[in-house]
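Colleague: I'd like to go over a predicted model; first the sequence, then the structure.
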Amino acid sequence: MYNLNPICGDPLKPAIVFIHGFSIGAMAFDEIFNDPPLVSEWNARFHSISIVNYDKPTNAAAWVSQRLAEDFDAVVQSYNLIKPFVLGWSLGAAQIADILSFHPPSYISGVIYDAGVPCLASLPNTVSVAAFASMPGLNQTTNVTQFQSGYIDFINLCHPALDLDFYLGCLGDGMVQPRAIVDLSFSRTQNSTGLLQAGTSGALPLLAIFGGDDQLVLKQGVLDAIAGWQKLTVVTLPDAEHFTWISRPVLFRATVLNWTGS
């Protein structure tokens, strides 16, 4: 149910597992690892990998919380990682709640939310009205025109001025995803108890990154969802859209690297 992006960086440095968001796959992170002006600095400090739902299963059993935690385990085992940091972007951040439902906080070194939704239950308070307005199209299984319109609106909300090739890549990722997966992504059952206990007990540090111009995820809603998290660092990247690392690449990299001690 997963495949791996090539490792990037020095394996002696702290590892960060990147989890992508809704519909957009691992290619979303290409800008992070393939930026020529910064790649030497980035590679010298740490290596990273990304989770992808590769075989696109449409049965509900493949989308239970335990199965998603097992996907993360497979990545950790494949690369012999010890206590990696986990970065969840957008809806991908909710998968960290799955991981901490089946593992103690000591399994990872820390949590990074990049414009991240902490858990599925927090969606109504962490996602903007404009984003929800596009949901009827995203959830559409029979009306192709409505789906296409909704998905295009969704990508434009992520960033209004993407490079054409990257923009087309985002659209392509959404178009090949089975419609049943969309429903399962939002309707599956999830328990956030382990996540919140890890934060309120002080067991795990959390870096919450927000885009100052993000049109999808609401900063205050996210902070409300993780209220009481003891070791919390909040950084807002000015003028950044939902693709924070595309809007502010240098600041994004510096924020993550400094916080992880890479």
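Modeller: Arrived safely, thanks for sending.
Colleague: please count neighbours and contacts with C-alpha atoms only from this point.
Modeller: Fine.
Colleague: geometric centre of the protein: which residue is closest?
Modeller: residue 89 (2.2 Å; CA atoms, centre = their mean).
Colleague: quick one: buried residues of stretch 186-204?
Modeller: With burial defined by 16 or more other CA atoms under 10 Å, the residues of stretch 186-204 counted as buried are 190, 192, 194-200, 202-204.
Colleague: hold the first one in mind and look at this next one:
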Amino acid sequence: MGRVTGAGGSRLAFRTAGDPQGPPIVFVHGWAASGAAWSGQLSDPALAGHRLVAVDLRGHGASDVPADGYDRPEVWAGDLAAVLDHCRAATGLPPVLVGWSYGGLVVTDYLRERGTAGIAGVVYAGALTEVGRDRPGGVIGPAWDGIMRPALSDDPEDAIPALTTLARRMTAAPLPGADVQRYVGDMLRVPPSVRKALFRRDVGSAEVLAAIDVPVLVAHGTADTVVAPASAEYTAGKISTAVVRWFEEVGHMPFVERRAEFNAALLEFAGPVANH
């Protein structure tokens, strides 16, 4: 674990693995998760030639929990910039950014505020790039049916069952009970106020996506019921450099359900991009 100082002085925790001098890949997790979500990538010898960094977003995991900033693109951009600057200083190389779920929006916020300079490429994995009512880059699926309101509740009797249901709905194939509990534990570590604040946004990204001029991989499960495949189609359709990789009969976590396949696709993408 390491730490950097993000926007407004918030301390952000991150996990590292792989070659300290290798081309960096920076992983950005989703709503109410943590960098631990990427354990299947950090521990894969096939990716060990890269410097692998998985950040805990503000309000998540071992990072600070400031009172505000969760609805401001410039704050997310400042946080992510601190991590990327750390990687560039350590390796002298531009990172590949991997955003999963809400992490895709955080990556897009970075591009909105800072552009693509110093970025080797972007991977959107089960990601949304917009949020708000009727935003086509943020279409959610039926996994949220009946649980959105209780998942944001302060009352543990409401929140814990809802978050457990969401964790079970993350994948198309059932997860082991211990894994479900680990994901629920990460969710509960995020205060209800933060879980709510992340959805208290309304932002489109059409112009941001259209301006991306670095290689992009859009990886999405065809059976994703958390972030609908339509969101991936929208994102890919806006980015001229995008290549789409569909994971058949896979849910919201292709990097878990099809770890080897996802990691191979990531390596196939990141290797040439990082050495460009």
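Modeller: On my side now, so go ahead. This is a predicted model, so every value here is computed, not measured.
Colleague: what's the helix or strand for residue 13 of structure 2?
Modeller: strand 11-18 (DSSP states H and E).
Colleague: from the chain's centroid, how far away is that strand?
Modeller: From the chain centre to the centre of strand 11-18 of structure 2 is a distance of 14 Å (CA atoms, centre = their mean, to the nearest Å).
Colleague: tell me which residue of structure 1 lines up with residue 33 of structure 2.
Modeller: By TM-score structural alignment, residue 33 of structure 2 lines up with residue 24 in structure 1.
Colleague: mind putting the buried residues of stretch 186-204 of structure 1 into a markdown table with secondary structure and distance to residue 13 of structure 1?
Modeller: Formatted as a markdown table, these follow (DSSP: H, G, I helix; E, B strand; the rest coil; distance: CA to CA, whole Å):
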| residue | secondary structure | distance to residue 13 of structure 1 |
| --- | --- | --- |
| 190 | coil | 32 |
| 192 | coil | 30 |
| 194 | helix | 27 |
| 195 | helix | 25 |
| 196 | helix | 28 |
| 197 | helix | 28 |
| 198 | helix | 24 |
| 199 | helix | 24 |
| 200 | helix | 28 |
| 202 | coil | 24 |
| 203 | coil | 22 |
| 204 | coil | 19 |
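Colleague: residue in structure 2 matching residue 168 of structure 1?
Modeller: Under TM-score structural alignment, residue 168 of structure 1 pairs with residue 181 in structure 2.
Colleague: how far apart are the helix or strand containing that match and its match in structure 1?
Modeller: Element membership for residue 181 of structure 2, per DSSP H and E: helix 177-189. Mean deviation of helix 177-189 of structure 2 from its aligned counterpart in structure 1 after superposition (mean CA distance after the TM-score superposition for structure 1): 1.8 Å.
Colleague: just checking, residue 158 of structure 1 touches residue 244?
Modeller: No - look at residue 158 of structure 1 against residue 244 with CA atoms under 8 Å: they stay out of range, at 9.3 Å.
Colleague: check contacts around the nearest residue to residue 42 of structure 1 once chain neighbours are set aside.
Modeller: Spatial nearest neighbour of residue 42 of structure 1, excluding adjacent residues (CA to CA, 6 or more residues apart in numbering): residue 9 at 6.8 Å. By CA atoms under 8 Å, 6 or more residues apart in numbering, the contact list for residue 9 of structure 1 reads 42-48.
Colleague: give me the aligned partner of residue 9 of structure 1 over in structure 2.
Modeller: So, by TM-score structural alignment, residue 9 of structure 1 is matched to residue 18.
Colleague: any idea how far its match is from residue 249 of structure 2?
Modeller: 30 Å (CA to CA, to the nearest Å).
Colleague: buried ones in the strand holding residue 13 of structure 2?
Modeller: So, applying 16+ other CA under 10 Å, buried residues of strand 11-18 of structure 2: 11-18.
Colleague: now do the helix holding residue 181 of structure 2: which elements does it pack against?
Modeller: Where contact means 3 or more CA pairs under 8 Å, 6 or more residues apart in numbering; DSSP states H and E, helix 177-189 of structure 2 is packed against helix 156-168.
Colleague: on contacts alone, who are the packing partners of the helix it packs on?
Modeller: helix 148-151, helix 177-189.
Colleague: how big's the offset between that helix and structure 1?
Modeller: So helix 156-168 of structure 2 averages 1.2 Å relative to structure 1 (mean CA distance after the TM-score superposition for structure 1).
Colleague: who's in contact with that helix?
Modeller: Under CA under 8 Å, 6+ apart, the answer for helix 156-168 of structure 2 is 143-144, 147-148, 150-153, 174-175, 180-181, 183-184, 187-188.
Colleague: ok, now with 7 Å
Modeller: Residues outside helix 156-168 of structure 2 that contact it (CA atoms under 7 Å, 6 or more residues apart in numbering): 143, 147, 150-153, 174-175, 180, 183-184.
Colleague: do stretch 120-140 of structure 1 as well
Modeller: Contacts for stretch 120-140 of structure 1 (CA under 7 Å, 6+ apart): 94, 117, 146-147, 149-151, 153-154, 182-183, 186, 190, 215-218, 221-222, 225.
Colleague: next up, the contacts around the residue nearest to residue 23 of structure 2 when sequence neighbours are not counted.
Modeller: In space, and not counting its chain neighbours, residue 23 of structure 2 is closest to residue 50: 4.9 Å by CA to CA, 6+ apart. Taking CA under 7 Å, 6+ apart, we find residue 50 of structure 2 in contact with 18-19, 22-25.
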